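Colleague: 3D, please:
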Amino acid sequence: MTSPAARTALDLTADLPVPALEDLYRDLHRHPELSGREHRTAARLSERLTEAGYETVDGIGGTGVVGMLRNGDGPTVLLRGDMDALPVAEETGLPYASGTPGVMHACGHDLHVTWLTGAADALAAGRDTWNGTLLVVGQPAEETGEGAAAMVNDGLYERFPRPDVLLAQHAAPGPAGLYAHSPGLIMSASTDVDIVVHGVGGHGSRPEATVDPVVTAAYIVTRLQTVVSREIAARESAVLTVGRIEAGTRHNIIPSEAHIALNLRTQSAEVRERMLAAIRRIVAGECAAAGCRREPTVTVGGSFPVTVNDADTDRRVAAVHGEVFGAGTVLDFGPVMGSEDFPLLAEGGLPYAYWFVTSTPAEVWDAAGSAAGGDLMEQLAAVPSNHSPHFAPDLATVGPGVRTLVSGALEMFAR
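Modeller: Okay, the predicted model is just below:
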């Protein structure tokens, strides 16, 4: 038997203006904006929310937008979509490709805003089917991990009611038409680490008079590869990435410093601390072995928290998605190593559900399958992923992505 939330969601989204939503998506994709600079995107969302009857406030936490629709007594449900793009040069060849050099919606946030807009319109038009307060949040600066905290710190929950539950979703690679839920840990923590090796610079013809930080940095990078493989138990999940190594200005100058930038992905505080301790030990040891006259500088920088769904909330949303989209469309592929700042909107332990909407076009997925010879993991690795210059979600997901939010919200209003 189909639940009332699923039946109502199907009714409210039966006549979605999909062509108009696709036009909105193309416009957002053509005009990407970096983290904290989402002025045009925010203005478009704000305009749409106001037209739909929401009380709308702009500029929260920088460029954040919130629309509120009060609709009698009932729970307060928050729907969130992130708005920022990435410093990636687009290579999709799409007719609506980015018009901003070096900036691209390579993570699907343009699709997220489109879904959010469609859901806000549908729920406003169907307000006779639910009771409560709906908060629609356009969040800036997710890619830098700053936007959610900035909105909360700017008085989000002083200006608006604290939600009883929060919902969010993300476009992901995989054959379009699947909805990935995990009733617990679904995304990992991320931690940035910056290292400075202090050597002694000099002329390239007299290396004996220097302490070469480039060579030392190379040893550090190599040795860091053993942190996960030799210091973290096989049952744990962790990733250490050297994202940048930088030193020197000319061929014949031995520099005085080398800079290394790392990113860690972990799923527990214990593993994170173990990795940080290993990094500090390795860096200090290699610098001592090289004869560096100053101790290295190791700075732990920005971080994202783990994303842990409230189990009951996620199961309810997953169940209604299964009813809306049919058998075999909802799956649990477990936690991924990607990271999100969405949990920071759930200040104080508010329950939330976060899920993925697969969005790879069928022809791209099928071509990757042929090349992979039937190996599913190779096929998944072969399609453009988030942050790729070739990332191009299937426009066929526009309507379904609206239905996921509408059905999830209706299920939460029914609690």
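Colleague: contacts, neighbours, all on C-alpha from now
Modeller: OK.
Colleague: pretty sure Leu276 sits in a strand.
Modeller: No: applying DSSP: H, G, I helix; E, B strand; the rest coil, one finds Leu276 to be helix, outside a strand.
Colleague: the structure of the following sequence is requested for comparison with the preceding one:
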Amino acid sequence: MKKSVCGVALLGLLLGSAHADDVNSLVQLYKQIHAHPELPHQEEKTSALVAAELRKAGYKVTERVGVYEDGSRAYGVVAVLENGPGPRLLIRSELDALPVTEETGVDYASHVRSKNAAGQEVGVMHACGHDIHATTLVGTARAMAARRDQWHGTLMFVAQPSEETADGARAMLRDRLYERFGRPDFAIALHDTSDRAAGTVGVMGGFSQAGVISIDVTLRGIGAHGAAPQDAKDPIVMAGQFITQVQTIVSRVQDPRDPAVISIGSIHGGAKRNVIPYEVKLELTARAFSDKAVKNITEGVKRIANGVALAAGVPADRMPIVTVLESETLPSAYNDPALSTRVKAALVQSLGAPQVGEDEPVMYSEDFGLFGLPGRAIPVVMFSLGVADPAKLAAAQAEGRALPGPHTSRFEPLPEPSLRTGVQAMSAVATALLQRQQ
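Modeller: Predicted coordinates:
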């Protein structure tokens, strides 16, 4: 056991003192990915770039892994390296970006514009840090291939598309991922955070991220001239009432000891100021940990939508349409406690105890847990990677404010120390889990 721990420590020293050109290569790769983001279902160039880098590192690479519900093929990448008998470890990153117009002002900022699934032209940005994740994946693959004498078993790197639309992991599993490439004994991933300084990480066991429920609500009324509201059943007024009342699900229905969040991220209705439209469409995201909370939310949304329609006198054939999008709905993420303990031990051994914190559950959601299969058949752990500029983070904390974080237009990871730490951390964990028998 002592020799195994020493092996992890040695790997940490080697990675911590990596040649400048190796680190610079990763930084340049990161900036290339960042400057050329692609939306979910569109990750053609990003996946090809990552696949090429994994091939250069000596892996057997398969592209276009994944099939969506409509039968279209995804841009998933799987890279496998066999190194004798032993466990099989899946390490996952994502490829896709968000429909966000970047406002960081960095010299490698994205100026990309693209069309989303609805045909709207939008700015595109790696506002969730998947560029950090993908580059860390490549760096880890290089490090593990170069140090095969320190581990045994099989590495399976997965570059997953369409995490932001919650259907990328399902697409890869639908394409018989484990039947084709082998079922892993465990799976690990990391996710960047602006709440931690670059150079640090965090990990926890148990429920780590909330499940997500995606709901579309169409409030249907009767249109009329804006000067004759008495002839209408106004869906815009109903939408205002719905937006206010739907928050009472969390504040008055849900047990406050069981956290839940409901947010409305999109509302569309009407085309002209003096025309009362026939309908308003709203897109909701809800987050919760328990099955009871999920039930409260889904039933509450339907009840409130129908209630405001009834109060407005909407006829029976124009009642609201409430749709739960199963393809964009995910269960809560759960870090296997025993595996979390092993991951934390490897992180502490490699980075040092002061650099390894204890994560707390968050209301963000992730589809990584789906790789663990129903019933948590495969242990999975996702740990956090700090990417914030330490000076900026300290200043923000002193002022009682948060730095711009994921899903914002000003999310700005600090590349070099974030990538260096990410590769060191992930490689140390992988080596510990695939340690040679002594």
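Colleague: next one: the most centrally placed residue in structure 2 from Glu43 of structure 2, what distance?
Modeller: For structure 2, the residue nearest the mean C-alpha position is Glu366 (4.6 Å; CA atoms, centre = their mean). Note on Glu366 of structure 2: its distance to Glu43 of structure 2, by CA to CA, to the nearest Å, is 18 Å.
Colleague: in the stretch 151-300 of structure 2, which spans are helices?
Modeller: For the stretch 151-300 of structure 2, the helices defined by DSSP state H, counting those that start in this stretch cover 168-174, 177-181, 235-246, 248, 291-311.
Colleague: in structure 1, which residues correspond to the fourth one?
Modeller: Correspondence between helix 248 of structure 2 and structure 1 is established over residues 226, with TM-score structural alignment as the criterion.
Colleague: that stretch vs structure 2, average distance?
Modeller: Stretch 226 of structure 1: mean distance to aligned residues in structure 2 after superposition is 1.1 Å, counting by mean CA distance after the TM-score superposition for structure 1.
Colleague: aligned partner of Leu116 of structure 1 in structure 2?
Modeller: In structure 2, the residue matched to Leu116 of structure 1 (TM-score structural alignment) is Leu137.
Colleague: make sure its match is actually in contact with Leu155.
Modeller: No: using CA atoms under 8 Å, Leu137 of structure 2 makes no contact with Leu155, being 11.7 Å away.
Colleague: the more surrounded of these two?
Modeller: Leu137 (29 against 23; other CA atoms under 10 Å).
Colleague: residue in structure 1 matching the residue nearest to the centre of structure 2?
Modeller: Using TM-score structural alignment, the equivalent of Glu366 of structure 2 in structure 1 is Glu340.
Colleague: what about Asp96 of structure 2, how many neighbours?
Modeller: Counted with other CA under 10 Å, residues neighbouring Asp96 of structure 2 total 33.
Colleague: and if you look at Arg235 of structure 1?
Modeller: Quick note: Arg235 of structure 1 (other CA under 10 Å) scores 6 neighbours.
Colleague: what does it align to in structure 2?
Modeller: Counting by TM-score structural alignment, Arg235 of structure 1 lines up with Arg257 in structure 2.
Colleague: what about that match, distance to Ser290 of structure 2?
Modeller: Arg257 of structure 2 is 11 Å from Ser290 of structure 2, by CA to CA.
Colleague: and the counterpart of Leu94 of structure 1 in structure 2, what does it touch?
Modeller: Aligned by TM-score structural alignment, Leu94 of structure 1 pairs with Val106 of structure 2. If a contact means CA atoms under 8 Å, 6 or more residues apart in numbering, then Val106 of structure 2 has no contacts.
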